[in-house]
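**Q** Next comes the sequence, and after it the predicted model I'd like to discuss.
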Amino acid sequence: MSGASLDPRLLRKAPPRPLRFSWSDERFRNIVYQVLVVAAVLSVFGWLWSNTRYNLEVRRIATGWGFLSREAGLPIGEHLIDYDPSMTYFRALLVGVLNTLKVAIIGIVLATILGTLLGIARLSKNWMLARFAGAYVEIVRDLPLLLQLLFWYSLLQGLPGPRQAFNPVTGVFLSNRGLKLPYIQWESAHSWTLLAVVVGAVLTWFYRRTVRAKQMQDGQIRSIWPAALLLMVGLPLLVWAALGAPFTIDVPELRGFNFRGGLDVSPEFFALLLGLTLYTAGFIAEIVRAGILAVSQGQWEAAEALGLSRRRVMNLIVLPQAMRVIIPPMTSQFLNITKNSSLAVAIGYQDIVSIANTTLNQTGQAIEGIAIIMLVYLTISLSISLFMNWYNKRIALVER
């Protein structure tokens, strides 16, 4: 049969059969079923919409988005943008969105760092370190997040007052009023310096790609760190110095019964961030541990045979391969941090859920308020998923 050749007529694609309007035609039946399903779904949504409108009219409940332009009269303790109660509900809801993003972004960064360290620690040859990391993961993951948030908030509320505040480092105070930190007074020169850092990072990325392309062509290894140091450190320092080099540190000081100056971290935000970070880090630790164990032991043995230390083997060989296993489940944990931040209402932190609930209680716009909450979390979740999927494709193996 090896010398035989197939008839070219057998390789031709069969001509498509015409659609017959008969129940015996499978394609016709599939089209009918799909039309019926779509019609049923539209009918259910239409019935729900008409029923909702009827009930709202009977109860004389106003609908619409006009309330967003009305004065809120809602006090908000923490806000990243200017706000006072005389502003509109739209401004208040925007403050809530920014508060949610603040705790979600900082929580994602801190939980990723802590979870990665714990995951590596669980694989350590140090018996005590491995057992401590294992006990942390098991205990934290088995306790409900809400219980942990209430625990940390109660613990912070039980701290001494400002006059007896803990002062572990100069300028840092921890009391029942929250955490007080020194910070640099922000000026326009600092904004331009930050922009220079971003530009330097982008230029460093392009330079790295160019150097890697040349290395693939001639095999010669070139150092990237001198250019990276010049672009990401030298350029911002040059911009900062050219604009007058402002550098004024605002250190908190005890005046009367409270602190003045410095950066104020409220007990509500501190407890929420602490609870989200510690809780999610336990799950991220197991994801990192599983990703590292997915790399074959032969990779370790081959690298150690070349004389590489375990730290360099982990950084250069194991973790880059483990990331392909870590990224997909890590995305779910990032989404969980964002959605779990809605528990902030239990400890008094004013995020989008808290402010939207107050808004709908004051205005009676329940449907619009719930729709805003759903839209905010849907947008944030889809943004995180799109970014993580893009990054996952970037690090995926490309088959040749």
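**A** Great, that's in hand. Numbering: from 1, shown residues only.
**Q** From now on I want contacts and neighbour counts done on CA atoms only, so please keep to that.
**A** Will do.
**Q** What is the three-state secondary structure of residue 77?
**A** Of the three states, residue 77 takes coil under DSSP: H, G, I helix; E, B strand; the rest coil.
**Q** Show residues contacting stretch 132-152.
**A** 118-119, 121-122, 271-272, 274-276, 278-279, 282-283, 285-286, 343, 346-347 (CA atoms under 8 Å, 6 or more residues apart in numbering).
**Q** hang on, residue 237 is in a strand, isn't it?
**A** No - under three-state DSSP, residue 237 sits outside any strand and is assigned helix.
**Q** Can you get me a residue count around it?
**A** As a burial measure, residue 237 scores 17 neighbours (other CA atoms under 10 Å).
**Q** you'd agree it is up against residue 193?
**A** Yes - the pair residue 237 / residue 193 is scored as a contact, 7.3 Å apart, by CA atoms under 8 Å.
**Q** picking up where we left off before, give me the buried subset of the contacts of stretch 132-152.
**A** Among the contacts of stretch 132-152, the ones that count as buried by 16 or more other CA atoms under 10 Å are 118-119, 121-122, 271-272, 274-276, 278-279, 282-283, 285-286, 343, 347.
**Q** Return the subset of these lying in strands.
**A** Of the buried ones among the contacts of stretch 132-152, none are assigned to strands by DSSP state E.
**Q** Keep only those of the residues you listed that are in helices.
**A** 118-119, 121-122, 271-272, 274-276, 278-279, 282-283, 285-286 (DSSP state H).
**Q** Give me the spatial nearest neighbour of residue 20, chain neighbours excluded.
**A** residue 28 (6.9 Å; CA to CA, 6 or more residues apart in numbering).
**Q** Number of residues surrounding the one you found?
**A** Neighbours of residue 28 using other CA under 10 Å come to 14.
**Q** Please tell me how far it sits from residue 393.
**A** 39 Å (CA to CA, to the nearest Å).
**Q** hold the first one in mind and look at this next one:
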Amino acid sequence: MTQNQTNQAAANPVMTLLYDKTVRSIIYQILVFGGVFLMGWYLVNNTLTNLEQQDIATGFGFLEKEAAFGISESLIQYTPESSYGRALVVGVLNTLKVSITGIILATILGTFIGIGLVSKNWLLRFLGKTYIETFRNIPLLLQLFFWYSVVTNAFPSPRNALNPIDGVFLTNRGLYLPVPAENPVWTAVLIALVAGIAGFFLLRKWALKRLEATGEVFPYLSVGLGVIVAVPLLTWLVSGAPTELNTPELTGFNFSGGLNMSPEFFTLLLGLTVYTATYIAEIVRSGIQSVPKGQNEAATSLGLKPSWVMRLIILPQALRVIIPPMTNQYLNLTKNSSLAVAIGYPDLVSISNTTMNQTGQAVEAVVIFMSIYLSISLLISLFMNWYNKRMALVER
């Protein structure tokens, strides 16, 4: 600030504020926010005006109207007489089903491949690199087309279905499996299974604290798996041990009853898992290699088995490097599930497109599924950030 500017500022309090960096930064932010707000208001107002001129209704009242179209897969009861709102709920659940299952499978597959990439066995390293370079460099959409053509052409029609196990049928219309018939006992068994899984994590936490305090290893993995199996099994036995099954049966040109995994769901799940696992494998590899070699050498010198070294020493330290980029891959997998529309899987985007075409409510439909994808992504980010904080080193 020159001497002349200083004299002007002293004489005028407003000028004093304008020459203050903090005040100027606040003013700039207010101006930018006001500009963005005005632009948004203009776009919304212009859109509403154009829609009104073309006699196109606006609002979300269409969600209560009858959908009048069928959906091939649904986790909840749905008929063409259901509302558009219920149809969108079906789409959200189908998206969550394939996304959550894909995240779990891709994490497992990618972790094993990532460990194989740092293995001393050259064959494992070669197979891992070949897998990654092959599937990572082919666009996901092309992979979906490829897997879909394989699934729908490699297996016979329902009348000539493969029957490898009694009650199990494999056809070009999907995999059909027997499931337990409806019985209130299975609700109790499911609750027992959840309790068993919770018991496993509590046992693991206790075993790790015991290891840190005494150095003694407790076989929590085998004992915990036993708990997961034993608790539901005992609940089933005590409740009368029902064995009745709902078995698929050929009626006309297709099977009815049992559980069906459609070609569309299987193709989408396979494509997302195989593609995303390539990136997860590289993340796991880099995380493992970030751990100092001295950790591995020290653990080996103490006589620990290689599997114990990896599970108890290397991976826990590598997780602090793995978790942040892994979050991005989970988000990518969830968003990539929108490619389901290309192979006919009724996910959120597919059902939203049908709703949009039938109602003409294009803006509302796009806003709905964009908001849902944003919410799902934020929930994944929140969970992973929470988990990352739990795994972070606590400084003293």
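**A** Right, received. Where do you want to start? It should be emphasised that the depicted structure is a prediction, and the values quoted were computed from it without experimental measurement.
**Q** hmm, back to that, in terms of distance to residue 210 of structure 1, which of the ones in helices among the buried ones among the contacts of stretch 132-152 of structure 1 ranks first?
**A** When these are compared for distance to residue 210 of structure 1 (CA to CA), residue 119 wins out at 34.0 Å.
**Q** Give me the spatial nearest neighbour of the aligned partner of that closest one in structure 2, chain neighbours excluded.
**A** Residue pairing (TM-score structural alignment): residue 119 of structure 1 is matched to residue 114 of structure 2. Spatial nearest neighbour of residue 114 of structure 2, excluding adjacent residues (CA to CA, 6+ apart): residue 281 at 4.0 Å.
**Q** now do residue 228 of structure 2
**A** In space, and not counting its chain neighbours, residue 228 of structure 2 is closest to residue 196: 4.4 Å by CA to CA, 6+ apart.
**Q** which secondary structure elements does the helix or strand that contains that neighbour contact?
**A** Element membership for residue 196 of structure 2, per DSSP states H and E: helix 185-214. Applying 3 or more CA pairs under 8 Å, 6 or more residues apart in numbering; DSSP states H and E, we find helix 185-214 of structure 2 packed against helix 220-238.
**Q** which outside residues touch the helix it packs on?
**A** Helix 220-238 of structure 2 is contacted by residues 185-186, 188-190, 192-193, 195-197, 199-201, 203-204, 207, 242 when judged by CA under 8 Å, 6+ apart.
**Q** Run through who's touching the following helix or strand past it.
**A** Where DSSP H and E defines the elements, the next helix or strand beyond helix 220-238 of structure 2 is strand 245-246. By CA under 8 Å, 6+ apart, the surrounding residues in contact with strand 245-246 of structure 2 are 178, 179, 180, 181, 257, 258.
**Q** again, 10 Å this time
**A** Applying CA atoms under 10 Å, 6 or more residues apart in numbering, the external contacts of strand 245-246 of structure 2 come out as 167, 177, 178, 179, 180, 181, 182, 256, 257, 258, 259.
**Q** Redo these as JSON lines? Include distance to residue 304 of structure 2.
**A** What follows is these, written out as JSON lines (distance: CA to CA, whole Å):
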{"residue": "167", "distance to residue 304 of structure 2": "45"}
{"residue": "177", "distance to residue 304 of structure 2": "43"}
{"residue": "178", "distance to residue 304 of structure 2": "44"}
{"residue": "179", "distance to residue 304 of structure 2": "43"}
{"residue": "180", "distance to residue 304 of structure 2": "44"}
{"residue": "181", "distance to residue 304 of structure 2": "47"}
{"residue": "182", "distance to residue 304 of structure 2": "48"}
{"residue": "256", "distance to residue 304 of structure 2": "53"}
{"residue": "257", "distance to residue 304 of structure 2": "51"}
{"residue": "258", "distance to residue 304 of structure 2": "47"}
{"residue": "259", "distance to residue 304 of structure 2": "45"}
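**Q** Now render those residues as a markdown table, adding distance to residue 82 of structure 2, secondary structure and neighbour count.
**A** Below are those laid out as a markdown table (distance: CA to CA, whole Å; DSSP: H, G, I helix; E, B strand; the rest coil; neighbours: other CA atoms under 10 Å):
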| residue | distance to residue 82 of structure 2 | secondary structure | neighbour count |
| --- | --- | --- | --- |
| 167 | 32 | coil | 16 |
| 177 | 28 | strand | 19 |
| 178 | 28 | coil | 18 |
| 179 | 27 | strand | 16 |
| 180 | 28 | strand | 14 |
| 181 | 26 | coil | 15 |
| 182 | 24 | coil | 11 |
| 256 | 22 | strand | 15 |
| 257 | 22 | coil | 17 |
| 258 | 24 | coil | 18 |
| 259 | 23 | strand | 17 |
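**Q** Sounds good, over and out.
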